[in-house]
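**Student:** below are the sequence and a predicted model for it; my questions follow.
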Amino acid sequence: MDGSGGRTPSARDQGRKETVEERADRNWQELIQEIRVAQTGVQILLGFLLTVAFTPRFLELEQPDRTVYVITVILGSLATGALIGPVSFHRLVSGRRIKPQAVVWASRLTFAGIVLLLATLVSALFLILRVAADHALVPWLVCGVFAWYVLCWFALPLWARSRHTARDARDARDSIG
């Protein structure tokens, strides 16, 4: 605290005049909006995956494909748990005045859920393509899609964060000196 009613400015929050609690509330709302998108996708995917074992075609799958299926369902279940975790976390700690810490843990669970969702999607794609396409092309196709996910979900945001954070830091230094 800096004596300004709980406001502690940081380079990241330049231009925002909010308390730690206000920042936590804003970050929580943003995180929940992000989770809604990922939760819906992973729940629909998991729902479809769970029905596969009850189709006649499942009995025709070779053991390696059944193993990939089981791994995919486990990954989807783990992703679902991680992406629903922040809601439970918030409910259990609500009113305890630890929202800033809850936001940190919910963010970590969300990131873990996104990584697990990536693994689930790649595994599901691998299984589907093994059943539906020429086996020689499957690894290449899956690697291409995996690379696309990594580019969209991680590389591009990290590049933008690095580029704009560095520019903001340079601008702040230039305005001081």
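**Tutor:** Received, thanks. Not measured: the values here are computed from a predicted model.

**Student:** all contacts plus neighbour counts: C-alpha atoms, from now on.
**Tutor:** Will do.

**Student:** counting neighbours, which bits of stretch 74-86 end up buried?
**Tutor:** 75-86 (16 or more other Cα atoms under 10 Å).

**Student:** next step: the residues you listed restricted to helices.
**Tutor:** Taking DSSP state H, the ones among the buried residues of stretch 74-86 that sit in helices are 75-86.

**Student:** now the residues you listed as TSV including distance to Val131?
**Tutor:** Output for those, formatted as TSV (distance: Cα to Cα, whole Å):
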residue	distance to Val131
Leu75	19
Gly76	19
Ser77	22
Leu78	24
Ala79	24
Thr80	25
Gly81	28
Ala82	29
Leu83	29
Ile84	31
Gly85	33
Pro86	35
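
**Student:** just those residues now: which is nearest Asp174?
**Tutor:** For those, the closest approach to Asp174 (Cα to Cα) belongs to Pro86, at 39.7 Å.

**Student:** measure the residue most central in space within the chain to Ala24 for me?
**Tutor:** For the chain, the residue sitting closest to the mean C-alpha position, by Cα atoms, centre = their mean, is Ile114 at 2.6 Å. From Ile114 across to Ala24, the span is 21 Å (Cα to Cα, to the nearest Å).

**Student:** same check on Leu127?
**Tutor:** Relative to Ala24, and taking Cα to Cα, Leu127 is found at 41 Å.

**Student:** same question for Ala106.
**Tutor:** Counting by Cα to Cα, the gap from Ala106 to Ala24 is 11 Å.

**Student:** for Glu60, same thing?
**Tutor:** From Glu60 to Ala24 the distance is 51 Å (Cα to Cα).

**Student:** alright, now check it against this:
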Amino acid sequence: MVDTVTRTGRDETEEERADRMWGELIQEIRVAQTGVQILFGFLLTVVFTPKYANLAHTDQVIYIVTVVLGSCATGALIGPVSLHRLVSGRRIKPQAVRIASRLTFVGLVLLLTTMTAALLLVLRVATHDSWVPWLVTAVVAWYLLCWFVLPLWTRRRYTTQ
């Protein structure tokens, strides 16, 4: 009986590819996790400052939404680590990599919304100007360009499959 081995352009088996992709994914998650955890940590302290009680109701709602989004982003970006730990040794690494990749993408979207809400809150409190939503929109457009548009354009432009 002959085992057929599926090879990619890198001349690697499915398992080797899953191992490589897992390593790459974990490195990517480290960057995003650090950012979201620092942001989330700072957000958790705001409610304990004297200024919080003086915030307008709208700003308090934005703060609560921001904290919840940050918590969800943290969960999604830590999720792949838990997934790996709970399925390790079960011979399902290719499937685990796909699931972890999706969790990471959800985490990035949640991180984007957390950063958007945090920026909106900070600029509203700092300036009270009517141009704040426009500035936040411009920054979000920049995030979307860097995080999604450029990578998707690159994938479409240079992928041969």
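**Tutor:** Received it, and whenever you're ready, just let me know what you need. Predicted model only: the values in this text are computed from it and were never measured.

**Student:** let me see the TM-score of these two.
**Tutor:** Once superposed, chain against chain, the TM-score is 0.96 (TM-score structural alignment, normalised by the length of structure 2); 160 aligned residues with a Cα RMSD of 1.1 Å.

**Student:** out of the buried residues of stretch 74-86 of structure 1, which comes closest to Gln39 of structure 1?
**Tutor:** Of the buried residues of stretch 74-86 of structure 1, the one sitting nearest to Gln39 of structure 1 (Cα to Cα) turns out to be Leu83, at 5.9 Å.

**Student:** quick one: contacts for the equivalent of the closest one over in structure 2?
**Tutor:** In structure 2, Leu83 of structure 1 lines up with Leu77, judged by TM-score structural alignment. By Cα atoms under 8 Å, 6 or more residues apart in numbering, Leu77 of structure 2 lies in contact with 29, 32-33, 103-104, 107-108.

**Student:** pull out the buried positions in stretch 81-92 of structure 2.
**Tutor:** Buried-residue list, stretch 81-92 of structure 2, by 16+ other Cα under 10 Å: His84.

**Student:** alignment lookup: Ala124 of structure 1 to structure 2.
**Tutor:** Counting by TM-score structural alignment, the partner of Ala124 of structure 1 is Ala118.

**Student:** on contacts alone, who are the packing partners of the helix or strand where that match lies?
**Tutor:** If you go by DSSP states H and E, Ala118 of structure 2 is part of helix 93-127. Helix 93-127 of structure 2 is packed against helix 14-46, helix 57-87, helix 132-144, with contacts defined by 3 or more Cα pairs under 8 Å, 6 or more residues apart in numbering; DSSP states H and E.

**Student:** superposed on structure 1, where does that helix end up, distance-wise?
**Tutor:** Compared with structure 1 after fitting, helix 93-127 of structure 2 deviates on average by 0.3 Å (mean Cα distance after the TM-score superposition for structure 1).

**Student:** what's the answer for stretch 32-46 of structure 2, then?
**Tutor:** Looks like 0.2 Å for stretch 32-46 of structure 2 (mean Cα distance after the TM-score superposition for structure 1).

**Student:** which residues in structure 1 does that stretch align to?
**Tutor:** Taking TM-score structural alignment, stretch 32-46 of structure 2 hits residues 38-52 over in structure 1.

**Student:** buried stuff in the matching stretch?
**Tutor:** 38-39, 42-43, 45-46, 49-50.

**Student:** so Trp153 of structure 1: helix, strand or coil?
**Tutor:** helix (DSSP: H, G, I helix; E, B strand; the rest coil).

**Student:** mind checking what it lines up with in structure 2?
**Tutor:** Checking with TM-score structural alignment, Trp153 of structure 1 has Trp147 as its match.

**Student:** ok, that match - contacts?
**Tutor:** So Trp147 of structure 2 contacts nothing (Cα under 8 Å, 6+ apart).

**Student:** near Leu121 of structure 2, how many other residues are there?
**Tutor:** By other Cα atoms under 10 Å, 20 other residues sit near Leu121 of structure 2.

**Student:** quick one: contacts for the match of Ala124 of structure 1?
**Tutor:** Applying Cα under 8 Å, 6+ apart, the residues near Ala118 of structure 2 are 62-63, 66.

**Student:** what of Leu83 of structure 2?
**Tutor:** 96, 100.

**Student:** same check on Thr104 of structure 2?
**Tutor:** Per Cα under 8 Å, 6+ apart, neighbours of Thr104 of structure 2: 29, 76-77, 80.
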